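> any chance you could fold what I've pasted below:
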Amino acid sequence: MPRLEHTSVPPWAVPNAAVSPAPDATGTSYVLVGVGPDGAQQVAAWRREIRAARGDVPVETVLAEDHADAGVRLASALAAARVGVRVRVAGAVGDCLALRGVAVRAGVEDDELHVAPTAAGPVAVQCCHCGAITPSAAGIDDVVPCAGCARRLLVYYHVSRRTGTFLGFQIDAEEAAS
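Purely as a prediction, here's the structure:
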């Protein structure tokens, strides 16, 4: 296993990661995103916390069963957002990575985004050979078959900030064909 502090994998996306620091409570408004039942529970807790501490600060809630639906709604909320918005995301790791990509593409900075994974969940692995995206429960350094070209892909310790996908490349690409 590589030293992950020198990778693009966010600390919260690593199995058995330490608990994330407390989310920023200084926003002028909030967008809370939850994927699945556990994500919805976390969003409800955040909403109560913000209401108790900040009273009438605007809070938009996005609840969805998958990151695709949540991503469309998050992008719409961020398009209408003003300076000072804070985004909080909860769901399985793969969902959180994808939603982080939506937020980054919309211009959200790391200090404006808090991510709280609720489960390991599948991640997306992008093949550098054919570009296909393979959903998988694999972890870093695991090998998965590409959904596009069927190559055996090593799940590399690089995550795209803009797409939320892990890089996958052919594990035996440098070995001579027999």
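
> CA only for contacts and neighbour counts going forward, please
Will do.

> can you map out the helices along this protein?
In the chain, the helices defined using DSSP state H lie at 36-54, 67-79, 93-105.

> so which of the ones you listed is the most surrounded?
helix 93-105 (a mean of 24; mean count of other C-alpha atoms under 10 Å).

> follow-up on the earlier one: possible to save the helices of the chain as TSV with distance to residue 14?
Shown next, in TSV, are these (distance: least, C-alpha to C-alpha, whole Å):
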stretch	distance to residue 14
helix 36-54	18
helix 67-79	19
helix 93-105	9
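
> can you tell me how far residue 149 sits from residue 158?
Distance from residue 149 to residue 158, counting by C-alpha to C-alpha, to the nearest Å: 20 Å.

> of those two, give the one with the bigger neighbour count.
It is residue 158, of residue 149 and residue 158, that has more neighbours when counted by other C-alpha atoms under 10 Å, with 18 against 13.

> apart from its neighbours in sequence, what residue is nearest that one?
residue 8 (5.2 Å; C-alpha to C-alpha, 6 or more residues apart in numbering).

> go ahead and confirm that neighbour touches residue 164.
No: if you go by C-alpha atoms under 8 Å, residue 8 and residue 164 don't touch, sitting 10.4 Å apart.

> next, the second sequence, to be compared with the first:
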Amino acid sequence: MEHTSVPQWALEPLVQPLDPRASRCTILSYAAAPVAARWTDGLDELSIPHRTLELAPREQASPDERRRVDAELRDAVVGWRLLIAGALLDVLGTRSLALGAGLLDAEIIVGTTSVEALPVTCAHCETTMITSAAIAEVISCRGCQEELLVHHHVSRRRGSFLGFKNDAEEWAPEGEAVE
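The predicted structure is shown next:
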């Protein structure tokens, strides 16, 4: 995995450091109170104004919570930082939303609490599914039933890993079968 778009925080639980140059911050905590508390303590020490929003994990998210996140992104000003803490599934989804709204990577700080559940999007039918499979493992697409390889690529736009046909790289001359 020398050349990959998978950030280290998507491979193992990891909390990125605060940006001491931030003018103010919003912490989005998806059942990640210890990480939010750690960031709160650090922001207090740096005298950086901040607020914390406690949000339900993705399986429980409501349209109201999506509106709350959208409102935070609309109110963003120069120097503001978005801190996202929670399971990889929640972090990737919210980070994708933030990037789509125009935030830069440098404006987003991430803290993952677990990385066991991966969102994987099928390259063939665009179905996104949640799996406990690891990178380089094969899963079955619930949309098109293809056997998909979980690739070491994270789509910033979709907030998910790429899954593509497991034997897509095998080629046989016309008329010959692939073993």
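
> have a look at residue 8 and residue 164 of structure 1 and say which one is more surrounded.
Set residue 8 of structure 1 next to residue 164 and count neighbours by other C-alpha under 10 Å: residue 164 wins out with 25 against 13.

> tell me which residue of structure 2 matches up with that one.
Matched across to structure 2, residue 164 of structure 1 falls on residue 159, judged by TM-score structural alignment.

> that match touches residue 90, doesn't it?
No: shown here, residue 159 of structure 2 and residue 90 do not form a contact pair, counting by C-alpha under 8 Å, at 9.2 Å.

> residue range for stretch 41-50 of structure 1 in structure 2?
So stretch 41-50 of structure 1 sits over residues 34-43 in structure 2, by TM-score structural alignment.

> list the contacts of the matching stretch.
The contact list for stretch 34-43 of structure 2, computed with C-alpha atoms under 8 Å, 6 or more residues apart in numbering, reads 15, 18, 27-29, 49-50, 52, 85, 111.

> most neighbours among the residues you listed, which one?
Going by other C-alpha under 10 Å, residue 85 tops the contacts of stretch 34-43 of structure 2 with 30 neighbours.

> how much space separates the aligned residue in structure 1 for that residue from residue 30 of structure 1?
In structure 1, the residue paired with residue 85 of structure 2 according to TM-score structural alignment is residue 90. Distance from residue 90 of structure 1 to residue 30 of structure 1, counting by C-alpha to C-alpha: 14 Å.

> go on, residue 166 of structure 1?
Applying C-alpha to C-alpha, the value for residue 166 of structure 1 to residue 30 of structure 1 is 28 Å.

> mind checking the end-to-end distance for stretch 68-80 of structure 2?
Taking C-alpha to C-alpha as the criterion, the two ends of stretch 68-80 of structure 2 lie 16 Å apart.

> swap in stretch 8-15 of structure 1?
Start and end residues of stretch 8-15 of structure 1 are separated by 15 Å (C-alpha to C-alpha).

> what sits closest to the one residue sitting closest to the centre of structure 1 if chain neighbours are left out?
By C-alpha atoms, centre = their mean, structure 1 has its centre lying nearest to residue 97, at 1.5 Å. Closest residue to residue 97 of structure 1 apart from its sequence neighbours, by C-alpha to C-alpha, 6+ apart: residue 164 at 4.5 Å.

> now do residue 57 of structure 1
Counting by C-alpha to C-alpha, 6+ apart, residue 29 is the residue found nearest to residue 57 of structure 1 once chain neighbours are left out, at 5.8 Å.

> what is the aligned counterpart of that neighbour in structure 2?
By TM-score structural alignment, residue 29 of structure 1 lines up with residue 24.

> tell me if I'm right that that match and residue 83 touch.
No: here residue 24 of structure 2 does not reach residue 83: they are 10.7 Å apart, not a contact under C-alpha under 8 Å.

> who has more neighbours, the two?
Neighbours were counted for residue 24 of structure 2 and for residue 83 using other C-alpha under 10 Å; residue 83 has more, 23 against 19.

> would you check how far apart the more buried one and residue 143 of structure 2 are?
33 Å.

> same question for residue 160 of structure 2.
Residue 160 of structure 2 sits at a distance of 16 Å from residue 143 of structure 2 (criterion: C-alpha to C-alpha).

> cool, thanks, signing off.
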